[in-house]
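# Build me a model:
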Amino acid sequence: MAELVYRPVIGFAKTLFKVWDLKIDCQGSENVPRSGGAVLVSNHISYLDFVFNGLAALPQKRLVRFMAKESVFRHRISGPLMRGMKHIPVDRKQGETAYAHALDSLRSGEVVGVFPEATISQSFTLKSFKSGAARLAQDAGVPLIPMAVWGTQRLWTKGHPRNLKRDHLPITMRVGEAVEAPRDQYAGAITRRLREAVQEVLEAAQRAYPGRPKGLEDSWWLPAHLGGTAPTVEQLRAAEAR
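Below is the predicted model of the structure:
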């Protein structure tokens, strides 16, 4: 089936990457299967993560159908694009509809992209994972592909202004080996293994990342355990409680 929207959008995104002069380092794309269904699972630190997740699958000639909040599909600009690229709207009040849609896509051989943290992590560390990705993989009989992005928070993330200037920012992506999801195993146990796998590739991406803060004011994008000034999980919880 012709991809009348997705492929032009990919071309536009690649042009933007050149204009922004992003230094993209992606390894592990061979772990995305060349055919058949799979659930691509990533950390979530930026509004642009899905763009780079999709980029990581391109060497395998795969187009990823992302699960995204339903409000994005109602936007006058992003809505037609999201529908044209066959992404999957998620209404949190009626999650079973999105689940069924994603399951149909997986069974038809598509790669479905999921952010199991559900929202952007403002600490830039992994939050707890929802079990939906594991359950989808179990029900569809497909593997889970762990992935991590790093550096995207410096472009556009929650609580900070967008930085879409030509700043030569590095973006690092790592894709790990598949995590199997047997139907006879507890989804919670698979989710724990999945989170460990994403944590592993996240740490690999962070170790490989060439960018360093220019000073204290520029260290906002680094988590506290790496010497940055991003809020910790505990600080975020305290702020929410207040």
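
# For the rest of this, base every contact and every neighbour count on C-alpha atoms.
Fine.

# Where do the helices of the chain begin and end?
For the chain, applying DSSP state H gives helices covering 6-20, 49-57, 70-74, 78-84, 95-107, 132-140, 187-208, 233-241.

# buried set for the third one?
Translated: helix 70-74. 72, 73 (16 or more other C-alpha atoms under 10 Å).

# what's the offset of that helix from the middle of its chain?
18 Å (C-alpha atoms, centre = their mean, to the nearest Å).

# Give the closest residue to residue 25 in space, chain neighbours not counted.
residue 172 (4.8 Å; C-alpha to C-alpha, 6 or more residues apart in numbering).

# To compare with the earlier structure, here is another sequence to fold:
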Amino acid sequence: MAELVYRPVIGLARTMLKVWDLRIDCRGSEYIPRSGGAVLVSNHISYLDFVFNGLAALPQKRLVRFMAKESVFRHWLSGPLMRGMKHIPVDRSRGETAYAHALDSLRSGEVVGVFPEATISQSFTLKSFKSGAARLAQEAGVPLIPMAVWGTQRLWTKGHPRNLRRSHTPITIRVGEAVDAPRDQYAGAITRRLRERVQELLEAAQRAYPLRPGEQHNAWWLPAHLGGTAPTPEQLRTAEAL
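Okay, here's the model as predicted:
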């Protein structure tokens, strides 16, 4: 089927990445299957994560159908693009509809992108994972492909002004080996194993991330345990409870 919207959008995205002159380090794309369904699972630290998740799949000639909140599909600009690229709207009050849509896509051989934290992590550490990705993989009989992105929060993230004019920003992407999702296993156990794998990839991406001398000290985009000033998960939970 012709991709009358997705491929031109990819071309535009590639042009913008060149204009921004981002320093993208992507490794592990070969773990994304060249054919057949798969659930691509990533951490979530930026509004632009889906761009770089999708970029990692291009060497395998795969187009990722992302699950995204339904409000994005109502926007006058993003809505027609999201529908044209066959992404999957998620209305949290009717989650079964999005689940069925994603399942159909997987069974037809598509790669579906999922952010199992469900929202951007403002601590830039992994939040808990929802079990939906594991259940989709189990029911569709497809692998889970873990991945992690790092550096995207410097461009545009929750609680900070977007800085899309920032040039030369390093972006690190790591994709890992598939995590199996047997139907006879508890989805919660698969989800825990998947989260552990994403955590390993995130730490690998952080270790590989180039930092200028002194840049690590008090950087807002670094989590507290790496020397930055981002709020800790505990601080965020306390603020949400107030």
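
# thinking again about what came up before, would you turn the helices of the first structure into TSV with distance to residue 161 of the first structure?
Below are the helices of the first structure laid out as TSV (distance: least, C-alpha to C-alpha, whole Å):
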stretch	distance to residue 161 of the first structure
helix 6-20	16
helix 49-57	16
helix 70-74	19
helix 78-84	20
helix 95-107	31
helix 132-140	31
helix 187-208	22
helix 233-241	19
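
# Next, count neighbours for the residue nearest to residue 25 of the first structure.
Here the number of neighbours of residue 172 of the first structure (other C-alpha atoms under 10 Å) works out to 25.

# what about it, distance to residue 17 of the first structure?
13 Å (C-alpha to C-alpha, to the nearest Å).

# got a list of what the residue nearest the centre of the second structure touches?
Closest to where the C-alpha atoms of the second structure average out (C-alpha atoms, centre = their mean) is residue 42, at 3.9 Å. When the contact criterion is C-alpha atoms under 8 Å, 6 or more residues apart in numbering, the partners of residue 42 of the second structure are 53, 113, 114, 115, 116, 146, 147, 148, 149, 198.

# so residue 139 of the second structure sits right up against residue 183, yeah?
Yes. Using C-alpha atoms under 8 Å, residue 139 of the second structure is in contact with residue 183, at 7.0 Å.

# Give me the aligned partner of residue 178 of the second structure over in the first structure.
With TM-score structural alignment defining the correspondence, residue 178 of the second structure maps onto residue 178 in the first structure.

# What is the neighbour count of residue 180 of the first structure?
17.

# ok, it - contacts?
Contacts of residue 180 of the first structure by C-alpha under 8 Å, 6+ apart are 142, 143, 144.

# Residue 66 of the second structure too?
50, 87, 88, 112, 113, 114 are the contacts of residue 66 of the second structure under C-alpha under 8 Å, 6+ apart.

# now for it: what does it line up with in the first structure?
Under TM-score structural alignment, residue 66 of the second structure pairs with residue 66 in the first structure.

# The residue nearest to its match when sequence neighbours are not counted: neighbour count?
Distances taken as C-alpha to C-alpha, 6+ apart place residue 113 nearest to residue 66 of the first structure, at 4.3 Å, with adjacent residues excluded. Residue neighbour count, defined by other C-alpha under 10 Å, stands at 26 for residue 113 of the first structure.

# With residue 174 of the first structure instead?
Neighbours of residue 174 of the first structure using other C-alpha under 10 Å come to 27.

# roughly how far apart are it and residue 152 of the first structure?
Taking C-alpha to C-alpha as the measure, residue 174 of the first structure and residue 152 of the first structure are separated by 13 Å.

# Also residue 17 of the first structure?
12 Å.

# In terms of packing, which of the two has more residues around it?
Set side by side, residue 17 of the first structure and residue 152 show more neighbours around residue 152, with 22 against 15, by other C-alpha under 10 Å.

# The closest residue to the more buried one other than its chain neighbours: what's it in contact with?
Setting aside the residues directly before and after it, residue 152 of the first structure is nearest to residue 46 in space (C-alpha to C-alpha, 6+ apart), at 5.7 Å. The contact partners of residue 46 of the first structure, by C-alpha under 8 Å, 6+ apart, come to 120, 152, 153, 155, 156, 157, 158.

# What of residue 141 of the second structure?
181, 182, 183.

# Throw those into TSV and include neighbour count and distance to residue 129 of the second structure, thanks.
Putting the contacts of residue 141 of the second structure into TSV (neighbours: other C-alpha atoms under 10 Å; distance: C-alpha to C-alpha, whole Å) gives the following:
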residue	neighbour count	distance to residue 129 of the second structure
181	25	15
182	17	18
183	14	19
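
# ok, these in the first structure: which stay?
Of those, the ones still in contact in the first structure (both residues aligned by TM-score structural alignment, their matches' C-alpha atoms under 8 Å) are 181, 182, 183.

# so the last one touches residue 142, yeah?
No. If you go by C-alpha under 8 Å, residue 183 of the second structure and residue 142 don't touch, sitting 10.4 Å apart.

# Quick check: the residue nearest to residue 231 of the first structure when sequence neighbours are not counted vs residue 222 of the first structure, distance?
Nearest residue to residue 231 of the first structure, sequence neighbours excluded (C-alpha to C-alpha, 6+ apart): residue 123, at 5.2 Å. Relative to residue 222 of the first structure, residue 123 of the first structure is positioned 8 Å away (C-alpha to C-alpha).

# Pull up the overlap in contacts between the two.
Joint contacts of residue 123 of the first structure and residue 222 (C-alpha under 8 Å, 6+ apart) are residue 230.

# circling back to that earlier point, can you tell me which residues contact the match of residue 178 of the second structure?
Here residue 178 of the first structure is in contact with 31, 143, 144, 145, 146 (C-alpha under 8 Å, 6+ apart).

# What about those residues, which are in strands?
Mapping these onto strands (DSSP state E) picks out 144, 145, 146.

# Contact partners for the first one?
The reference is to residue 144 of the first structure. 38, 39, 40, 41, 133, 134, 137, 178, 179, 180, 181, 194.

# Around the fourth one, how many other residues sit close by?
It refers to residue 41 of the first structure. 25.
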